[in-house]
Each structure stands twice: as C-alpha cells, then as structure tokens.
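**Student:** My questions concern the predicted model and sequence given below.
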Amino acid sequence: MKTFRRSGAALALALLTAFGTGACTLGGAAAGGYAGNKLTNGSAVGTVGGAVAGGVAGYELSK
C-alpha cells in the first residue's frame, strides 16, 4: 500500500510538472504532499490533497 501512496504523489507531481506551472508550484506541491502525508498519518487522500493545496498556493504566490 505504501508504494501506491508514493506513486500517487509522484503522479500528481509529474502532472504538475508536465503542465509547466513553474518551480513555485512544484515546490508547493512537494511541501504540501509531505505535510498532508504526515498530518494524516500516511493517508493517500491526505497526501494528494496536500499536494494539490500546496500546488495551488505555490501557483498563486508565483503570479
């Protein structure tokens, strides 16, 4: 199950990178994914949700 969580987070980060949204977005997604993982005790939904929230915050900060 751990590999599924990691691959889901990696997929989310790869999609953000593929769309070329910038380094702030990628950094925000990575930090958000890590925080979401730790705050939800390794939940896949928490990891992906954190990555999405971090990516949005990074995107907004880069404008």
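**Tutor:** Received, thanks.
**Student:** use CA for all of it now, contacts and neighbours both
**Tutor:** Fine.
**Student:** and the residue most central in space within the chain, what does it touch?
**Tutor:** For the chain, Ala51 is the residue whose C-alpha lies nearest the centre (CA atoms, centre = their mean; 2.1 Å). Residues in contact with Ala51 (CA atoms under 8 Å, 6 or more residues apart in numbering) are Ala9, Ala12, Leu13, Gly28, Ala29, Ala30, Ala31, Gly32, Gly33, Tyr34, Gly36.
**Student:** Taking the residues you listed, please make a PyMOL selection of just the buried ones.
**Tutor:** Applying 16 or more other CA atoms under 10 Å to these, the buried members can be selected in PyMOL as follows:
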select buried, resi 9+12+13+28+29+30+31+32+33+34+36
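**Student:** Presented hereafter is structure B, for comparison with structure A:
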Amino acid sequence: MKTRLWIAAATAASVMTLAGCAGTGPNQQLGAAGGAVGGALVGQAIGHNTAATVGGAAIGGLIGNEVGRNADQRNYNRGYYPNNSYYPNNGPRY
C-alpha cells in the first residue's frame, strides 16, 4: 500500500510540474528539468531510498523552475526578446 501511495504522489507531482511548464520561456523549462535531476541526485545521496529521490526531484524542480522564470523575466525586461517573443529570429522583421 505504501508503494502505491508513493507512485501516486510521484505521478501527481510529475503532472503538476509538466503542466506548470506549459507556455513558459526556455530558461524556465531548462531550470525545472535541471533542478529535478539535480534534486533527485541529492535526494538519493542523502536518503538512499525512493522517497528521498522523489522528494528531492520535486523540490529541485520547483527551485529550478523559479530560477529559470526569474532569468526569463530579467531577459524580457532587458529587451532581449523583441516583440514579446522568446525566439527573436523567427517570424517577420519589422
């Protein structure tokens, strides 16, 4: 029963993490993915079990997501993305 609970929790966390990344900038997506991987590695090193790995991935993903979002917002405010676009070389030039 405990295993099923952890699997359900991990699945729910994964779905929420992926849904939170929809429509975001490239740094936010990269930060969430990198944070989840790094958090999973740290969680496994500290706890040596699946629960610690899943918890570390969730926490790392959230932290990486916020760091990437801040980087995207900073780049947007500095004007690195013209015409409110993350990909300045695509589309018509004005």
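**Tutor:** Structure's in. What do you need? Since the model is a prediction, treat every value here as computed from it, not as a measurement.
**Student:** care to give me the TM-score?
**Tutor:** With the length set by TM-score structural alignment, normalised by the length of the first structure, the two chains reach a TM-score of 0.67; 54 aligned residues with a CA RMSD of 2.3 Å.
**Student:** List just the nearest of the contacts of Ala51 of the first structure to Gly58 of the first structure.
**Tutor:** Gly28 (4.8 Å; CA to CA).
**Student:** need the contact list for the equivalent of that closest one over in the second structure.
**Tutor:** Counting by TM-score structural alignment, Gly28 of the first structure lines up with Gly35 in the second structure. Counting by CA under 8 Å, 6+ apart, Gly35 of the second structure makes contact with Ala57, Ile59, Gly60, Gly61, Leu62, Ile63, Gly64, Asn65.
**Student:** residues of the longest helix seen in the second structure that come out buried?
**Tutor:** Under DSSP state H, the helix in the second structure containing the largest number of residues is helix 50-77. Using 16+ other CA under 10 Å as the test for burial, helix 50-77 of the second structure gives 51-69, 71-72, 76.
**Student:** Distance from the chain centre to that helix, please.
**Tutor:** 5 Å (CA atoms, centre = their mean, to the nearest Å).
**Student:** Then stretch 32-41 of the first structure?
**Tutor:** Put simply, stretch 32-41 of the first structure sits 9 Å off its chain's centre (CA atoms, centre = their mean).
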